[in-house]
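Q: 3D model of this:
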Amino acid sequence: MKVLRISKEIEVLMGSIGAFQSLFMSTYLFFHRKRNIQNILLSLFFLLITLRIVKSLLWVYLDLVPDWFLNLGFAAHTASGPILLLYFLHYIHPRPWNPIHFLHFVPALLLLLFLFNINESNFWYRGGYSALLYQQLIYTLIAIGLFVHVLFKKNTSGMDVKDRWWLFLLLAGAGSIQIAYFSNYILGLTPYLAGPVIYAVFIYVIALFGLLNKKVLFKEAFSSRYNNIKIGDAEFNTSKIQIAALMQNEKPYLDPAFSLDKLSRSVTLPSYLASHIINKGFNTNFSDFINSYRIEEAKLKLMSPQYDRIKISEIAYECGFNSLSSFNKAFKKHVGRTPSEFKKSI
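A: Okay, here's the model as predicted:
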């Protein structure tokens, strides 16, 4: 009995800590001055998870919890999967909000509509809860697929190592609670509160990583400055291929003075249009776009035996950087390690 009591105390403590930290992140993101569509989505996700965890704790440890509050927790659970997937989509490819996205939340809205009419006996234990769990599993698997695509896709220069770690931590935290609930009810493999307990660990790691790397929390959202640019898909794709071919064949990025104006003249495009194609077509800004090519060039030289006795600073200058400090900073941003660490690992 003593072990069981300690176990319950740990469940309540861990679940409460996770809910509190999740609520803190939700509030912090929503009221931050740099709030954008991505932050709003993530803020709502943390709020929905908070409601789901509180519902679970109350249902287990209180005898009388109103049906409407249980339904509110289930509605929050239903909306959590779609909102996380939409956050991933907006984080990886910043874009304006599309009203069609609201269709993802129709099931949650229907639950809110019948908040005071349904209960465990007439809905949840008659297939409603199973449907919710399968729905969340599908959204989780789609998010995993999207993350794997980003992880292994080459030339996603708008995404650096910290971005990938950030998405991984979010996916691991959210996936743990979704899969744990599924495993409990559908498979009968885990305790009911396993999800909130595991999530409590992840949410602190997520919060620490995000607060220490605020760039991932407040990633630049979609900019409306390109809204008025009119360019057909065929012309856009042709110009994108032309820019990529220029970079690969002529390697203009090796010139430290290479600029957007020089690139624009090389591909005979106006500067604003070249910038638009880089931002939208390569999902990055001009500086990161150029540096991604310079870093790949530097990696080849660092791995080549011909450069074993060449100083890293000389390699930096050969690859188009005008200072060693800017090279080190860009290299760590794109690779996750310093040039010296990378060379030692070869």
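Q: Only C-alpha atoms from now on, for both contacts and neighbour counts.
A: Noted.
Q: which helix of the protein spans the most residues?
A: With secondary structure taken from DSSP state H, the chain has its longest helix at helix 2-31.
Q: Next, the buried residues of that one.
A: By 16 or more other C-alpha atoms under 10 Å, the buried positions in helix 2-31 come out as 11-12, 14-27, 29-30.
Q: Counting by contacts, list what that helix packs against.
A: If you count contacts as 3 or more C-alpha pairs under 8 Å, 6 or more residues apart in numbering; DSSP states H and E, helix 2-31 packs onto helix 37-61, helix 194-212.
Q: export the ones you listed to a markdown table and tack on distance to F88 and mean neighbour count?
A: Converted to a markdown table, those look like this (distance: least, C-alpha to C-alpha, whole Å; neighbours: other C-alpha atoms under 10 Å):
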| stretch | distance to F88 | mean neighbour count |
| --- | --- | --- |
| helix 37-61 | 9 | 21 |
| helix 194-212 | 15 | 20 |
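Q: structure for this one too, so we can compare:
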Amino acid sequence: MNPSTALIIFSSIAVTSCGFLSSYFLFIKKEHRLKDVTLGLLFIAIAFRIAKSIFYYALPEISPAGVGLGFFGFACIGPLTYMYFNIDQTTRTYLKPITLLHLIFPVLGFIIILVNSNYAYELYLLANISLAAYLGFIANQFFFKSKASELSKWYKVLFYALVALSIILIYQLIGESINAYAIGIALSSLVMYFLFFYALQSPVVVKKPNAKVLPPELLQKIKNAIEEDQIFMQPAISLAQFSEAINTPTYLVTKATKSIYNKSFPEVINSFRIQTIKQKLSQPEFANEKIEDLAYDVGFNTASTFYNAFKKEVSMTPREYQSSIMSKY
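A: Take a look at the predicted model:
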């Protein structure tokens, strides 16, 4: 496979990723329709711009309609980003009519290119300037003032990705060589890949389904078994044995311990064992007790497991802990 073919395939997948994101925001996500539709249209606009570069690279004799659509998408990136940042998430469910004035330049430029494509270079240059201006307005409104702290990480990632895209497209336009054009396509595609994969793991963008809430009586049963019945004192108690003892599936026990203690089941068991040992080490009558014996008494099977767990939990050895407590008496 030659480099040109590899670049076309690589960039085409980036455009396809834009299409997937656009479809999700336009037709599936319904948390805030105006916000979602605006973001979907933004990704379509970016896809149009990158697609135009791919077609122009592969087929230099691209039609005026193709050049015009690429320009229209490019010129819409700035306005759509500005709208996305300014839509009120809680109350606004419509765009003000005056907002449509932002689309005058994209529409006029598209018509001019259809009539006379000789003006395409100048219009693409103006689109670059327009995008930079919109990003400048957004930076002044949201990043250079106190509002920056109110923005979620997604908005910051989106903004800086579009800044990078703007710089790349300027370089591509003024590079005046096929190599510069190819580099521009590759870097633009990388920006899209980054946004695509970041969006997939961002809860602001792709909302994850809520985990099923565990019944309070189940949480209480598990808590009682650990804290009151002290089932952790049983040597080498496993998740399966614990689940069987309280007649609860292992996956529910795992979820419950994470919900109650924010720890895995083995971490919870070791933590309670160590808390019991700490209580004993803080009492003078256990000052001469062999520490390994205390560990075996609370359910640890090996001294090494106990020492590693204790150091992880308390950040000091058992003797160091005991000395620090006894020095207070």
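Q: As CSV, the helices and strands packed on helix 2-31 of structure 1 with distance to L109 of structure 1 would be great.
A: Below are the helices and strands packed on helix 2-31 of structure 1 laid out as CSV (distance: least, C-alpha to C-alpha, whole Å):
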stretch, distance to L109 of structure 1
helix 37-61, 13
helix 194-212, 24
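Q: which stretch among the ones you listed comes nearest R265 of structure 1?
A: Ranking the helices and strands packed on helix 2-31 of structure 1 by proximity to R265 of structure 1 (C-alpha to C-alpha) places helix 37-61 first, at 34.8 Å.
Q: Which part of structure 2 matches the closest one?
A: Under TM-score structural alignment, helix 37-61 of structure 1 corresponds to residues 34-58 of structure 2.
Q: After superposing, tell me the mean distance of that stretch to structure 1.
A: In this overlay with structure 1, the average offset of stretch 34-58 of structure 2 from its partner residues is 0.8 Å by mean C-alpha distance after the TM-score superposition for structure 1.
Q: How far does that stretch sit from its chain's centre?
A: Relative to the chain's own centre, stretch 34-58 of structure 2 is displaced by 21 Å; criterion: C-alpha atoms, centre = their mean, to the nearest Å.
Q: same check, this time on stretch 73-83 of structure 2
A: Mean-position distance between stretch 73-83 of structure 2 and its chain equals 23 Å (C-alpha atoms, centre = their mean).
Q: Quick check: chain neighbours aside, which residue is closest to the residue nearest to the spatial centre of structure 2?
A: The residue lying closest to the centre of structure 2 (C-alpha atoms, centre = their mean) is S202, at 3.1 Å. With C-alpha to C-alpha, 6 or more residues apart in numbering as the criterion, S202 of structure 2 has its nearest non-adjacent residue at 6.9 Å, and that residue is W154.
Q: That neighbour matches what in structure 1?
A: Aligning on TM-score structural alignment places W154 of structure 2 opposite W166 in structure 1.
Q: Touching, its match and G210? I think so.
A: Yes. W166 of structure 1 is within contact range of G210, at 7.4 Å (criterion: C-alpha atoms under 8 Å).
Q: what residues are shared contacts of these two?
A: V216 (C-alpha atoms under 8 Å, 6 or more residues apart in numbering).
Q: my read: A240 of structure 2 touches T250, true?
A: Yes. If you go by C-alpha under 8 Å, A240 of structure 2 and T250 touch, sitting 6.3 Å apart.
Q: out of the two, which sits in the busier spot?
A: Neighbours were counted for A240 of structure 2 and for T250 using other C-alpha atoms under 10 Å; T250 has more, 16 against 13.
Q: Need the counterpart of the more buried one in structure 1.
A: By TM-score structural alignment, T250 of structure 2 lines up with nothing at all.
Q: show me what contacts T250 of structure 2?
A: By C-alpha under 8 Å, 6+ apart, T250 of structure 2 lies in contact with 239-240, 243.
Q: before we move on, the earlier item: if I look at the residue nearest to S202 of structure 2, how far off is I50 of structure 2?
A: Distance from W154 of structure 2 to I50 of structure 2, counting by C-alpha to C-alpha, to the nearest Å: 22 Å.
Q: Also Y57 of structure 2?
A: Taken as C-alpha to C-alpha, the span from Y57 of structure 2 to I50 of structure 2 is 11 Å.
Q: tally of neighbours for K329 of structure 1?
A: K329 of structure 1: 14 surrounding residues under other C-alpha under 10 Å.
Q: In terms of helices and strands, where is it?
A: Using DSSP states H and E, K329 of structure 1 maps to helix 324-335.
Q: now for that helix, which elements pack on it?
A: Applying 3+ C-alpha pairs under 8 Å, 6+ apart, we find helix 324-335 of structure 1 packed against helix 161-182, helix 286-303, helix 312-318, helix 339-345.
Q: Run the chain-centre distance for stretch 15-28 of structure 2.
A: 17 Å.
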